[in-house]
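Asks: show me the folded form of this:
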Amino acid sequence: MMTHLASQVARRLGFSLLGAPLTAMAMSQAPTQLDTDIVVTNSTLQPITLAFAGDARYQSQATEIPALESRTVAVLGRDSGRNSELDMHLSSAGYNLSLTQQTQGTALQFSAEGSGWDLNDYSDEAIHRFNPQAGRFELAFKGTDLSDGGQLRYVIQQADNKPELADAGSLNVLSYNIWATTIYGSKKVDSRLELMPQVMSGYDVLVLTEVFDLAPANKLLDALRAEYPYQSGEIFKAGKLMSSGTRIVSRWPFEVEDAHIYNACDGIQCAATRGVIYARINKQGKPYHIFATHTQSSDDDANRNARKAQLQEMGDYIRRLNIAADEAVIMAGDFNVNKIGLPQDRDYMEAVLQAQEPANLGHNLSYDANSNHWAEQPYLEYLDYTLFSRVNQQPLQATQEIIAPRSTTDVLWGEWDLSDHYAARGVFRFDAAGVSRAAFPYLNEVVHLKTANGHFVRAMSGGNSFISAGSDQVGSWESFVLQTHDNGKVLLRARDGHYVALDSYLLGTLKANNHDRGPAAQFELVERGDGKIALKADNGKYLRADFAGGAGLSAGASVVDSWETFELIRP
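Replies: Sure, this is the predicted structure:
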């Protein structure tokens, strides 16, 4: 039998009187009481109210969760030898549901139910996601460190009720700063941008800003191309370190693309090419003039003055285009005009652009450090807009909605937001009476010329370059407008406004680098039936796609066969 002294020595060495490690004995004793934080993330645009019921030991922490915010709503006690239940009823403008937590001693199970649906009990720490009520919202939940009390988090994410794609008089525009600027501190760019195509699907036009990180941004643009094949180019000014990071991406073809680079800037932001990109888009015969910009940020005097000067340049540029008064003009982007803190600057923006902001139906901020994980404190701002012109065709209806693109995917769990900005959605309805579409061969409308083996004629860079028949997809570079000449021949105008013309009469080579409508740019159109044509150049030869497509294009054929036949496709 051990003496008292030996017992003390043994304890100091970490052994019990029976020879077992004391630490092991302590670890083997299960806790008799645990406290678990219950957290609810409200990823909807309406506040959620909570009511509690049940016989559990708990402390209520919150009975309302503001839109897009998270709250610890209760601390749930889990006591050995006691079974209990805590029911939380959540209600909002869009739904009602109940979240149930059951304890059996310190063990915890959790589940949810609503009108016409209920879920099984769970007790693990995986992420579980469900889309009840025909996908009106997503419910996701996950336990963390539950064996030590830990946290149980529920996420209620509202389904995005996108506006319906409609006829020529309807235009839906999504303006989104995607925060792809690693050099300025953007986080998880690859992961966030991979999730954006689903958020961006279903619109007529996208205006994207901060499209700087080349690899993930190009991957995003490629992923969007199937739905939005018409994508503007980038603008860059010699002497700058960065391009503009601004893009117009469209479901509908560009008839014209242009840009203006701002002269005004201040400080470090002069490293980027600030400007406005312009695209005249043709939706089913109705033209829309889209202007996209990203102006100088920050609200000190120097930056405000630079931003105001940029807005003045934008307004002057739009006015120089002399757009017809009966055609619609939309301006969108990250204007960096904070109408919350500086409402007079919003008024200035509307005045110099001769524009109007539609009524906002969504969140009251587009940059919200209280609810957006990535937004920098303490900024609570409204910076992103979709505006319409007051001096051009007026919309019959116009609304703007600040929405919060979010995801419960594993890589963004706890962070949620796809960008540090929320997105602005503009929904416009214009009078389209009298809009009609031209009969074949679709004169004065955008067309694509498809070769015999399925390739498309392309003007490299959209114009001011050479022509080929080697493209395997349609887009802005493959877009042309057939225009008539007074002599009955046709002209083939590339996206940037240059005309396709003979570069060499002898060789029949072609370039789209001509603003002259002279004989070299004129073609005789020969209808071939079934929506197909041939084009005879001024050298007396027909345009030919080498090898039926996938290679060069020249005016070198004396007769018309399959290589000289092109299908006209109108978007």
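
Asks: CA only for contacts and neighbour counts going forward, please
Replies: Noted.

Asks: test my guess that Ala459 contacts Ala494.
Replies: Yes - the pair Ala459 and Ala494 passes the contact test of Cα atoms under 8 Å, sitting 6.7 Å apart.

Asks: which one of those two has more residues nearby?
Replies: In this view Ala459 and Ala494 are compared by other Cα atoms under 10 Å, and Ala494 has more residues nearby, 33 against 30.

Asks: how near is the more buried one to Gly185?
Replies: From Ala494 over to Gly185 the distance is 39 Å, taken as Cα to Cα, to the nearest Å.

Asks: cool, Val457 as well?
Replies: Look at Val457 and Gly185: by Cα to Cα, they are 41 Å apart.

Asks: compare the two (neighbour count), which wins?
Replies: Neighbours per residue (other Cα under 10 Å) separate Val457 from Gly185, with Val457 holding more: 28 against 9.

Asks: residue contacts, that one?
Replies: Taking Cα atoms under 8 Å, 6 or more residues apart in numbering, we find Val457 in contact with 448-451, 467-471, 478, 553.

Asks: one more, so I can put them side by side:
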Amino acid sequence: MIAALAMLAAASARAEPKPVTFSVMTYNVEGLPWPVRKGRGTALKRIGHELAAMRAKGVEPDVVLIQEGFRDEIWDLIDESQYPYVARGPRKGQRDANVFPKGQRPDFRRVKYRRKGEGLGKWGSSGLWVLSNHPIEWVKSHAYRYCAGLDCLANKGVMLVAVDVQGLPTPVEIADTHLNSKGASGVPRSRATQAHHLQADELKRFMQADRTPGAPLIVGGDFNVMHSPERFDHVMNDYPFEVVSRWCHARPGACDTQISYDGDAPWLNTQDLIGFLNGEAVAVTPIAVEATFDGADEPVLSDHDGYKVTFRLTPKG
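Replies: Model (predicted):
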């Protein structure tokens, strides 16, 4: 009798869902080609080396979301980093259907500042990559139709991957994106902002159409919203995911925050954001936030720091 009760208790313990710790880092690696940037090939390889050093210490992110991985040396970063699973976002030649139906398409002249890169074709890919410790089940992507200025030379867009995390009843879906810049685009702020809004709308329509309903979701990337409440609010309008920095700021003590948060709106102090959405079968909760590649534990190797968030993924039921 005692043995039978012990067996039942052990079986119950095995069946009880256990939370999984899962970390995601977004990092704009500034992998721009010469003559726009010099020395970036060497820097990309060093980033891969530093990721491998983090791996040796057991502190590497489970998933790395990369932006501006345009150069061929991005493969050196990938090889050095030792991530077993890799996915790539829209390539230079990818063109996708207009997500806005006829009658709802925006009044936006797509070629207005040719001397600033508009209408000259795509000189580079989206620069988006996902590196993962966990198997990537599938990849979907969308190249943005609308852009402004020098940003038009890259085929910016969004990619969505499904990652199989052991111990969870369903894959975690993760999106990586890079939205239109402001002053760096070289065109008037009003035009750059309009393009940014349109890309945000494309992002939301893509996610609505292509993500699995009810799947746990993490969204990261270079959103180019720094010091721009207008841009941030447009990204967040009509989309239910919550931004980690805003969530943690509203809940003092809920996150182990090892990053400088200044002011009442820390989500506007950076271009780089990570957001999340609970799934029907998996709850997603941020528990720690830290900067990487900021000169502390890792050297500064880009014009962006890395931004790493650790989540607790808890199966429901």
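
Asks: kindly provide the TM-score of these chains.
Replies: These two chains, once laid on top of each other, score a TM-score of 0.69 by TM-score structural alignment, normalised by the length of structure 2; 242 aligned residues with a Cα RMSD of 2.6 Å.

Asks: before we move on, the earlier item: narrow the contacts of Val457 of structure 1 to those in strands?
Replies: Among those, the ones falling in strands (DSSP state E) are 448-450, 467-471, 553.

Asks: find the centremost residue of structure 1, please.
Replies: Among the residues of structure 1, the one closest to the centroid is Met200, at 4.4 Å (Cα atoms, centre = their mean).

Asks: circling back to that earlier point, which among the contacts of Val457 of structure 1 end up buried?
Replies: Of the members of the contacts of Val457 of structure 1, the ones counted as buried by neighbours, 16 or more other Cα atoms under 10 Å, are 448-451, 467-471, 478, 553.

Asks: how about Val309 of structure 2, secondary structure?
Replies: Under DSSP: H, G, I helix; E, B strand; the rest coil, Val309 of structure 2 falls in the strand class.

Asks: not counting its neighbours along the chain, what's nearest it?
Replies: With Cα to Cα, 6 or more residues apart in numbering as the measure, Val289 is the residue that lies nearest to Val309 of structure 2, at 4.6 Å, once sequence neighbours are left out.

Asks: could you do Tyr307 of structure 2 as well?
Replies: Spatially, and ignoring its direct neighbours in sequence, Tyr307 of structure 2 is nearest to Ala291 (4.9 Å; Cα to Cα, 6+ apart).

Asks: wait, is that neighbour part of a helix?
Replies: No - the assignment for Ala291 of structure 2 is strand, going by three-state DSSP, so no helix is present there.

Asks: translate Gly233 of structure 1 into the numbering of structure 2.
Replies: Under the alignment (TM-score structural alignment), Gly233 of structure 1 maps onto Arg88 of structure 2.

Asks: ok, so what distance separates that match from Gln199 of structure 2?
Replies: Arg88 of structure 2 is 19 Å from Gln199 of structure 2, where distance means Cα to Cα.

Asks: more neighbours: which of the two?
Replies: Gln199 (25 against 20).

Asks: so what's the more buried one up against?
Replies: The neighbourhood of Gln199 of structure 2, defined by Cα under 8 Å, 6+ apart, consists of 144-147, 157, 179-180.

Asks: now with 10 Å, please.
Replies: By Cα atoms under 10 Å, 6 or more residues apart in numbering, the residues touching Gln199 of structure 2 are 143-147, 156-158, 177-180, 193, 205, 235.

Asks: strands - which of those land there?
Replies: Taking DSSP E, the ones among these that sit in strands are 143, 157-158, 177-178.

Asks: from the residues you listed, pick the one nearest Gly41 of structure 2.
Replies: His178 (20.5 Å; Cα to Cα).

Asks: Arg544 of structure 1 contacts Ile467, doesn't it?
Replies: No - applying Cα atoms under 10 Å, one finds Arg544 of structure 1 not in contact with Ile467, separated by 11.5 Å.

Asks: and for the two, which residues touch both?
Replies: Residues touching both Arg544 of structure 1 and Ile467 by Cα under 10 Å, 6+ apart: 552-554.

Asks: need those residues in JSON lines with distance to Ala501 of structure 1, can you?
Replies: Formatted as JSON lines, the shared contacts of Arg544 and Ile467 of structure 1 follow (distance: Cα to Cα, whole Å):
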{"residue": "Gly552", "distance to Ala501 of structure 1": "15"}
{"residue": "Leu553", "distance to Ala501 of structure 1": "12"}
{"residue": "Ser554", "distance to Ala501 of structure 1": "10"}
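
Asks: which among those residues gets closest to His4 of structure 1?
Replies: Using Cα to Cα, Gly552 comes nearest to His4 of structure 1 of the shared contacts of Arg544 and Ile467 of structure 1, at 99.4 Å.

Asks: now the strands for the stretch 401-550 of structure 1?
Replies: Here the stretch 401-550 of structure 1 has its strands, by DSSP state E, counting those that start in this stretch, at 423-429, 446-450, 456-459, 465-471, 480-484, 490-494, 499-502, 510-514, 522-529, 532-536, 542-545.

Asks: now for the first one, which elements pack on it?
Replies: By that I understand strand 423-429 of structure 1. Of the remaining helices and strands, those touching strand 423-429 of structure 1 by 3 or more Cα pairs under 10 Å, 6 or more residues apart in numbering; DSSP states H and E are strand 170-180, strand 205-211, strand 328-334, strand 359-360, strand 384-389, strand 397-403.

Asks: same question for the longest one.
Replies: Under the contact criterion of 3+ Cα pairs under 10 Å, 6+ apart, strand 522-529 of structure 1 touches strand 480-484, strand 490-494, strand 499-502, strand 532-536, strand 542-545, strand 566-569.

Asks: what span of structure 2 lines up against that strand?
Replies: Strand 522-529 of structure 1 maps onto no residues of structure 2, going by TM-score structural alignment.

Asks: cool, and the first one?
Replies: Aligned by TM-score structural alignment, strand 423-429 of structure 1 falls on residues 306-312 of structure 2.

Asks: hang on, the earlier thing: who's in contact with the closest residue to the match of Gly233 of structure 1 other than its chain neighbours?
Replies: Once its chain neighbours are removed from consideration, Arg88 of structure 2 has its nearest residue in Trp129; the separation is 4.6 Å (Cα to Cα, 6+ apart). Trp129 of structure 2 sits next to 64-70, 74, 78, 86-90, 158-159, 176-177 when contact means Cα under 10 Å, 6+ apart.

Asks: ditto for Phe311 of structure 2
Replies: Phe311 of structure 2 is in contact with 19-24, 218, 244, 255, 276, 283-289, counting by Cα under 10 Å, 6+ apart.

Asks: 8 Å instead, please
Replies: Contacts here follow Cα under 8 Å, 6+ apart; on that basis Phe311 of structure 2 touches 21-23, 284-288.
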